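1. no sequence for this one, just the structure:
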């Protein structure tokens, strides 16, 4: 037998992934399949298949697996009911996720199992605080800036979950009083209305940038890197909104680090430089000004790593 591992699941709009995570943060035996956003039965069967396959591989290799499964999922989540309600996976809304996964893992292990659930943004933050850009830091906000904005908070080394499991839901932090309405949720003036990839593309096209073209955030950041005025100004405005949300979180949680990941953040200094500049301008107190804003250092397996961290924290109580 090797060192005990926990089974981890990462549930997203395009793929479902599973793997084993060690107590020191190594991921092994990972598998993934596409997500079917429209068929709950297909998603349930795919999850059961992943659990069976990963645990069968573990048995064949003599790997010891604990009886706790960590699950990271697109949110919102309901940790009390063990369900999720993701906007981009309609088939999973109301699905008894933790119950189904725990039952399947228990059958494969031959003993009762328990499943712990967290938002994918929380798992991102947990992974970065465990082995990533903020490894070992006491208070970390992890934020994914992509088609939407997701996030999570780790305090004193543990994932902050809240009453429903949605702590760190930074997409709906207000940055403009009675501002723009967010498509989908209807929230007014929240940061996702200004700083997500689609929001910045909409703002740029409203100013004539590539009007009528099928442009995306990757094109926007590339044009900004080339010095085009409208993309540069729109990204400056978006990152200013993002910096305002970060400052609110830093003031509430006395953060040491903010780690930024996701597709838009992958553009590097095109986003990080104006983001740091805006934050530095707003942060008037020393304990806010010294917060580090850093890009993610983790590879694509960060979702599994964070779900595994959740599993280990559940085991430790």
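-> It's in. These numbers were taken from a predicted model, which means no experiment stands behind them.

2. CA atoms for contacts and neighbours, from now on please.
-> OK.

3. which elements pack onto the top helix by length along the chain?
-> Counting residues, the longest helix found in the chain (DSSP state H) is helix 229-253. Secondary-structure packing of helix 229-253 (3 or more Cα pairs under 8 Å, 6 or more residues apart in numbering; DSSP states H and E): helix 192-195, helix 197-206, helix 217-225, helix 269-282, helix 286-289.

4. figure out how far it is from the centre of its chain.
-> 18 Å (Cα atoms, centre = their mean, to the nearest Å).

5. and stretch 29-36, what's buried?
-> Buried positions in stretch 29-36, judged by neighbour count with 16 or more other Cα atoms under 10 Å: 30, 32, 35-36.

6. now do stretch 72-82: distance to the chain's middle.
-> 13 Å.

7. neighbours of residue 56, how many?
-> Using other Cα atoms under 10 Å, residue 56 is surrounded by 15 other residues.

8. likewise for residue 171?
-> Residue 171: 23 neighbours (other Cα under 10 Å).

9. which residues does it contact?
-> Each residue near residue 171 by Cα atoms under 8 Å, 6 or more residues apart in numbering is listed here: 148-151, 190-192.

10. and those, which of them are in helices?
-> Short answer: the contacts of residue 171 in helices (DSSP H) are residue 192.

11. now that we have the contacts of residue 171, which one has the most neighbours?
-> Result: residue 192 is most packed of the contacts of residue 171 (other Cα under 10 Å), 33 neighbours.

12. wait, that residue sits on residue 181?
-> No. Applying Cα atoms under 8 Å, one finds residue 192 not in contact with residue 181, separated by 9.8 Å.

13. and the nearest residue to residue 276 once chain neighbours are set aside, which of the three is it?
-> The shortest distance from residue 276 to any non-neighbouring residue, by Cα to Cα, 6 or more residues apart in numbering, is to residue 293 (6.7 Å). Classification of residue 293 by DSSP: H, G, I helix; E, B strand; the rest coil places it in strand.

14. check contacts around residue 293.
-> Residue 293 neighbours (Cα under 8 Å, 6+ apart): 257-260, 272, 276.

15. just the buried ones from the residues you listed?
-> Members of the contacts of residue 293 classed as buried by 16+ other Cα under 10 Å are 257-260, 272, 276.

16. could I get the contacting residues of the residue nearest the centre of the chain?
-> The centre of the chain sits closest to residue 121, judged by Cα atoms, centre = their mean, with a distance of 2.4 Å. Residue 121 makes contact with 74, 142-144, 150-152, 168, according to Cα under 8 Å, 6+ apart.

17. for comparison:
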């Protein structure tokens, strides 16, 4: 018999994806579909993109396979009570009923919606770099910076669905304005677009994270400084979170997390400054063990591993 499957959806500031994922956290080959989102897209365009990927993945369900449900991870903030999302980097959607929209597309399966940061944390805890960890922070460093928490081996209690959103923890020493209204938020300092924007103020002429990665690899001093700045901010935010939560592992995924291994080196260096607090410096800061599949695997975990949800 075919293994039971979950239709996993990941909605973010750059793209929306959907795929079928089995109970081992493995994507069904050929079932992964992707469409662009972006901050210039209209609400109708975003709805169309979601519809296209969800229906395409649903059509890939093998004959005789059980569809256990649909797991949806979305950039935040979200509202789990209403199933609505208001992604900060997608201004066309404010209190958008994403869960209800997906339910109309797949009426024969239950829908579970959570913030994308929690999905990455669940994925890493289930089959990724955080297996065996008691307290884990999963992070996404991409168009934005998101996060989610597993504490005591389960998702942290999360009344509104936004717990662990480390991208909007303010990092000392920075005054960058954030779209959330704060200043010095980690997302405003260390996301891919904001790191590139800072580099451009220093004379960098590239426009993308990919261009920054290439310049860093080539030894460009501005790119090196930009990655050091972002990595240091990430490390300081992790130190603060570890002081608060006694974390074992921080697993970081997302496109910009792969800009250079130096990003992780700078984050770890920021942790070593806590010389009097070995419980902070002990935290392992590691790349995602799941490459770019983590958000989809985590969305599937919402259904395959319901015992992990608080």
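-> On my side now, so go ahead. The structure displayed is predicted, hence computed values, not measured ones.

18. thinking again about what came up before, check which helices and strands the following helix or strand past the longest helix of structure 1 sits against.
-> Using DSSP states H and E, the helix or strand that follows helix 229-253 of structure 1 in sequence is strand 257-261. If you count contacts as 3+ Cα pairs under 8 Å, 6+ apart, strand 257-261 of structure 1 packs onto strand 139-145, strand 292-295.

19. swap the cut-off to 10 Å and go again
-> Here strand 257-261 of structure 1 touches helix 120-131, strand 139-145, strand 149-155, helix 229-253, strand 292-295, going by 3 or more Cα pairs under 10 Å, 6 or more residues apart in numbering; DSSP states H and E.

20. of all these, which one is nearest residue 285 of structure 1?
-> Among these, helix 229-253 comes nearest to residue 285 of structure 1, with 9.6 Å by Cα to Cα.

21. mean shift between that closest one and structure 2?
-> Helix 229-253 of structure 1 differs from its equivalent in structure 2 by a mean of 2.1 Å after superposition (mean Cα distance after the TM-score superposition for structure 1).

22. now that helix: buried residues?
-> Result for helix 229-253 of structure 1 [16+ other Cα under 10 Å]: buried residues 230-232, 234-250.

23. same check on stretch 66-78 of structure 2?
-> 67-78.

24. my guess is residue 238 of structure 1 meets residue 190, correct?
-> No. Using Cα atoms under 10 Å, residue 238 of structure 1 is not in contact with residue 190, being 11.5 Å away.

25. re the thing from before, which of the helices and strands packed on helix 229-253 of structure 1 sits most buried?
-> Counting by mean count of other Cα atoms under 10 Å, helix 192-195 has the highest mean neighbour count of those, with a mean of 30.

26. can you check which part of structure 2 that one sits on?
-> On the basis of TM-score structural alignment, helix 192-195 of structure 1 is assigned to residues 187-190 in structure 2.

27. mean deviation of the matching stretch from structure 1?
-> Looks like 2.4 Å for stretch 187-190 of structure 2 (mean Cα distance after the TM-score superposition for structure 1).

28. starting at the chain centroid, how far to that stretch?
-> 14 Å.

29. do stretch 182-194 of structure 1 as well
-> Using Cα atoms, centre = their mean, the offset of stretch 182-194 of structure 1 from its chain centre is 18 Å.

30. same deal with stretch 296-308 of structure 2?
-> Offset of stretch 296-308 of structure 2 from its chain centre (Cα atoms, centre = their mean): 15 Å.

31. now do stretch 34-42 of structure 2
-> On Cα atoms, centre = their mean, the centre of stretch 34-42 of structure 2 falls 17 Å from the chain's centre.

32. measure it end to end?
-> The straight-line separation of the ends of stretch 34-42 of structure 2 (Cα to Cα, to the nearest Å) is 17 Å.

33. with distance to residue 160 of structure 1 as extra columns, can I get the buried ones among the contacts of residue 293 of structure 1 in CSV?
-> As requested, those are exported to CSV (distance: Cα to Cα, whole Å):
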residue, distance to residue 160 of structure 1
257, 15
258, 15
259, 16
260, 18
272, 25
276, 25
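
34. closest to residue 222 of structure 1 out of those residues?
-> residue 272 (13.9 Å).

35. ok, and the closest non-adjacent residue to the residue mapped onto that closest one from structure 2?
-> Superposed on structure 2 with TM-score structural alignment, residue 272 of structure 1 falls opposite residue 264. Residue nearest to residue 264 of structure 2 in three dimensions, not counting chain neighbours: residue 231, with 6.3 Å by Cα to Cα, 6+ apart.

36. just checking, residue 64 of structure 1 touches residue 21?
-> No. With contact defined as Cα under 10 Å, residue 64 of structure 1 does not reach residue 21; the gap is 11.1 Å.

37. what is in contact with these two at once?
-> 4-6 (Cα atoms under 10 Å, 6 or more residues apart in numbering).

38. who are the contact partners of the equivalent of residue 282 of structure 2 over in structure 1?
-> Matched to structure 1 by TM-score structural alignment, residue 282 of structure 2 sits across from residue 290. Neighbouring residues of residue 290 of structure 1 by Cα under 10 Å, 6+ apart: 255-257, 280, 283.

39. overlap between the residues you listed and structure 2?
-> Compared against structure 2 with both residues aligned by TM-score structural alignment, their matches' Cα atoms under 10 Å, the contacts of residue 290 of structure 1 retain 255-257, 280.

40. and the helices and strands packed on helix 229-253 of structure 1 as a markdown table, adding distance to residue 297 of structure 1?
-> Shown next, in a markdown table, are these (distance: least, Cα to Cα, whole Å):
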| stretch | distance to residue 297 of structure 1 |
| --- | --- |
| helix 192-195 | 21 |
| helix 197-206 | 20 |
| helix 217-225 | 20 |
| helix 269-282 | 14 |
| helix 286-289 | 22 |
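
41. now residue 302 of structure 2. Nearest residue, chain neighbours left out?
-> Closest to residue 302 of structure 2 by Cα to Cα, 6+ apart is residue 71, at 5.6 Å.

42. let me fix that, I meant to ask about residue 182 of structure 1.
-> residue 193 (5.2 Å).

43. got a list of what that neighbour touches?
-> Going by Cα under 10 Å, 6+ apart, residue 193 of structure 1 touches 148-149, 171-172, 174-176, 179-183, 186-187, 199-200, 203, 238, 241.

44. what's the answer for residue 289 of structure 2, then?
-> By Cα under 10 Å, 6+ apart, the neighbours of residue 289 of structure 2 are 123-125, 127-131, 251-253.
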